[in-house]
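In: Next input, structure requested:
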Amino acid sequence: MHFRYPAVLATSAAALLALTACGSASTTESGGDTPASAAAGKSWAPAKVDIWADLAMDSERSKGEYTPLDKAEKPWNICVSVPHMKDAYWLGLNYGVAEQARESGVNMTMVEAGGYENLDKQTQQIEDCAQSADALVIGAISYDGLNKTVDRLAAAGKPVIDVVNGMSSDKVTAKSLVSFNDLADITAKWLIEDSKGEAVKVAWFPGPSGAGWAEAGEEGFKAALKDSKVEVVDTKWGDTGKDAQSRLIEDVLAAHPDIDYIIGTAVTAEAAGPILRDRSLSDKIRVAGYYFTPGTYTGIQRGTVQAAPSDSTALQGRIAIDQAIRALEKKEFMKHVGPELVMVTKDTLGDFDVATTLAPDGWSPTFTVKAGS
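Out: A predicted model of the protein is given here:
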């Protein structure tokens, strides 16, 4: 270890865990250029991580490594709630939590709410799932909207792990997530460098309004561009379904045909390719996502997407399951941890370990894992 430990930190020794692929037909929407062995047969630990001193994103941060427990002491029941399974980003998270549950010897049940507009549905799903769950891992639709639910879970003694999206509740047990402010910040800095300091026009697509990660992305992106020559001519908020993002892109192109860049969610970057091609704009407008999916991977390979940073979605899911087990077993754990961010472009693609982020080809959404399976 090469860092100062925060107050709560994992100390148990653990073996390296091998990733294994399962499932049948792929549900990704992005084509077939992701390597079939993207995650198969690769060990994920120890993983390089950022470690926050406490739950707050602005708390002191240090660098370190994360290694999980070998096995859980008993087959705990862990419920995982996510906003939806409409894109490959959440498929990567699904892969991470399912495989870590399987390898750790615990039961996992996943529920998905069908979209960022369905906060009430997510709340009810969590309430129902919690009845039989020992711990919960929550990718929240809303930054503030689940706080009362988290209060009730905490009062009942059930650990709550905040994964990927972020919640404002101070009752969560631990966080397995990165800063979307940082993701947007490094994307904006790539944009400044890519535009060579020239005055350029950008359309920006941060994601769903009210989602904590999207609000953080908005803050980070705009702050990084403050003293640059980049002009954000339009900001379009919206759900991360491909149809929704496609409509937003079409609206922007109709209103601002002279833009130089489309920057936004990974789904925005995926959706932009065919639209720009159909309008013969592929050589004029450059595209970047501010997080990573198989679609951005394929886009970078093909040249339809120029850049996207990875937040190692699968690792976030794996770490969240391990945090939940540690909390249940009263073992020390990192209170707030997230994988190191990696900027991926065509020049760096060959060095990028896709196993940290993407589900392997052939992975189907897995909503139930039985201990011992």
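
In: going forward, measure contacts between C-alpha atoms and count neighbours the same way
Out: Noted.

In: Break down the stretch 51-200 of the chain into its helices, ranges please.
Out: Using DSSP state H, counting those that start in this stretch, the helices of the stretch 51-200 of the chain run over residues 88-104, 119-130, 147-155, 180-194.

In: what packs against the shortest one?
Out: Right, helix 147-155. helix 119-130, strand 160-163 (3 or more CA pairs under 8 Å, 6 or more residues apart in numbering; DSSP states H and E).

In: go on, the last one?
Out: Secondary-structure packing of helix 180-194 (3+ CA pairs under 8 Å, 6+ apart): helix 212-224, strand 307-310.

In: I have a second one here; can you model it like the first so I can compare?
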Amino acid sequence: MLINTFFLYAHSFVKRLTLCAFILGPVFTTIAVAEESSHKERICAIYPHLKDSYWLSVNYGMVTEAKKHNVSLRVLESGGYPNKARQEKQLATCVEWGADAIILGTVDPDAYQHNLDHWVGETPVFALVNQLNLDEKQAHLLKGTVGVDWYWMGFEAGKYLANKHPKGSGETNVALLLGPRTRGGTKPVAAGLYAALKGSDVHIVESYWADNDKELQRNLVQRVIDSGNAQYIVGSAVAIEAAISEVRHANKSNQLGLVSVYLSHGVYRGLLRKKVLFAATDKMVLQGRLVVTQAMHYLRSQPYDKKAVPKISPLTPNTLHTDTIEESLSPSAYRPTFSVNPVD
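Out: This is a model prediction of the structure:
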């Protein structure tokens, strides 16, 4: 009798519990979903530097895209291509901050080839602008890349000069001021430039190397002007920005043409005023947007293009199309933004 009574009450309790679960189930599910969706992804981005407006424009693209996706973004900059040790510490800082993904503009393509996991653990990494070489053990950490092959940036600049000075047109001398000798995109830019100049009457007669610092590049520009050997300066945006004013002060604007291998705000103004003859753009704002989109799609298990390569556009004073400039340069009043906080 006692056993029967126990089973009767137990059966009644189970029925009531089942009914409560049926009624409250959607509530519990809603709470669980709300808790899950309240997690805002954290993205940590590291730039090699912010010494020119190239990376400023990348920053603008990343910030606008992070706001669009309503995620946390933290931005660090390494202060220049020689600063590998500083960038290593910044990778560790990203991990300590709790980054769900790291976007890396490396200071050296081979800097983390064998030890990226030492700095990031298993945090997914997305390479931005600068090539990131990894061995087989490290390769699984790289979940996406955004950027062009800078060989073709150099090739476009060389093609512009080769078309102006084909074989038989008369020897034309060029001075190269591409930036640091072995870091960033310098080596592939030089390779592309030389390849495009083959068979033309353009000759490289001077090459000077220094970090993309305005004063360092200004000193190199002055050396080129003083030597009087070149009819063109082909250089980084930092070098060409410095050259615009230095060439004007030396009254050499009609004797020394300026060609930039990439675009910046100063180079763009030079194109508008016809002080710069040519620049190539790999669309920096667009790259910033693309890499944040890559990271977000990865973190949210959505499909994405793991290798995004914007189309390089050659620019002259007569080909400054609005849509290309908007995909390339941040607004003139924009200042670097180092954090984006999601809105609840």
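
In: Tell me how the two chains score on TM-score.
Out: For this chain pair, the superposition-based TM-score is 0.83 by TM-score structural alignment, normalised by the length of structure 2; 300 aligned residues with a CA RMSD of 1.8 Å.

In: quick revisit: please produce CSV containing the helices of the stretch 51-200 of structure 1, extended by mean neighbour count and distance to G372 of structure 1.
Out: Converted to CSV, the helices of the stretch 51-200 of structure 1 look like this (neighbours: other CA atoms under 10 Å; distance: least, CA to CA, whole Å):
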stretch, mean neighbour count, distance to G372 of structure 1
helix 88-104, 26, 7
helix 119-130, 18, 21
helix 147-155, 17, 27
helix 180-194, 21, 35
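
In: Adding distance to V354 of structure 1, write the ones you listed out as TSV.
Out: What follows is these, written out as TSV (distance: least, CA to CA, whole Å):
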stretch	distance to V354 of structure 1
helix 88-104	10
helix 119-130	30
helix 147-155	33
helix 180-194	17
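
In: Just tell me which of these ends up closest to R61 of structure 1.
Out: helix 180-194 (12.7 Å; CA to CA).

In: quick one on the thing from earlier: between the helices of the stretch 51-200 of structure 1, which one is closest to V369 of structure 1.
Out: Of all the helices of the stretch 51-200 of structure 1, helix 88-104 comes closest under CA to CA, at 6.4 Å.

In: Might you calculate how far the closest one sits from the centre of the chain?
Out: How far helix 88-104 of structure 1 lies from its chain's middle: 12 Å, per CA atoms, centre = their mean, to the nearest Å.

In: quick one: what's aligned to P188 of structure 2 in structure 1?
Out: Taking TM-score structural alignment, the alignment pairs P188 of structure 2 with A216 from structure 1.

In: burial measure for that match, as a count.
Out: Counted with other CA atoms under 10 Å, the neighbours of A216 of structure 1 add up to 20.

In: any idea how far it is from S179 of structure 1?
Out: 8 Å (CA to CA, to the nearest Å).

In: Give the equivalent position in structure 2 for K63 of structure 1.
Out: By TM-score structural alignment, K63 of structure 1 lines up with nothing at all.

In: Run a quick neighbour tally on K63 of structure 1.
Out: 18.

In: re earlier: ranking the helices and strands packed on helix 180-194 of structure 1 by burial, who's on top?
Out: strand 307-310 (a mean of 28; mean count of other CA atoms under 10 Å).

In: And that one against structure 2, how far off on average?
Out: For strand 307-310 of structure 1, the mean deviation from structure 2 after alignment is 0.7 Å (mean CA distance after the TM-score superposition for structure 1).

In: quick check: that strand aligns to which part of structure 2?
Out: The aligned range for strand 307-310 of structure 1 is 278-281, by TM-score structural alignment.

In: Ok, stretch 112-121 of structure 1 next?
Out: Going by TM-score structural alignment: stretch 112-121 of structure 1 matches residues 77-86.

In: Go ahead and name everything in contact with that stretch.
Out: Stretch 77-86 of structure 2 is contacted from outside by 46-51, 87, 90, 107-108, 111, 180, 183-184, 211-212, using CA atoms under 8 Å, 6 or more residues apart in numbering.

In: Swap in 6 Å and give it another go.
Out: By CA atoms under 6 Å, 6 or more residues apart in numbering, the residues outside stretch 77-86 of structure 2 that reach it are 46-49, 87, 107.

In: Distance of the most centrally placed residue in structure 1 relative to I275 of structure 1?
Out: Residue closest to the mean C-alpha point of structure 1, counted by CA atoms, centre = their mean, is T313 at 4.4 Å. From T313 of structure 1 over to I275 of structure 1 the distance is 27 Å, taken as CA to CA.

In: For burial, what's the neighbour tally of the alignment partner in structure 1 of Y298 of structure 2?
Out: Matched to structure 1 by TM-score structural alignment, Y298 of structure 2 sits across from A327. By the measure other CA under 10 Å, the count of residues near A327 of structure 1 is 21.

In: Much appreciated, bye for now.
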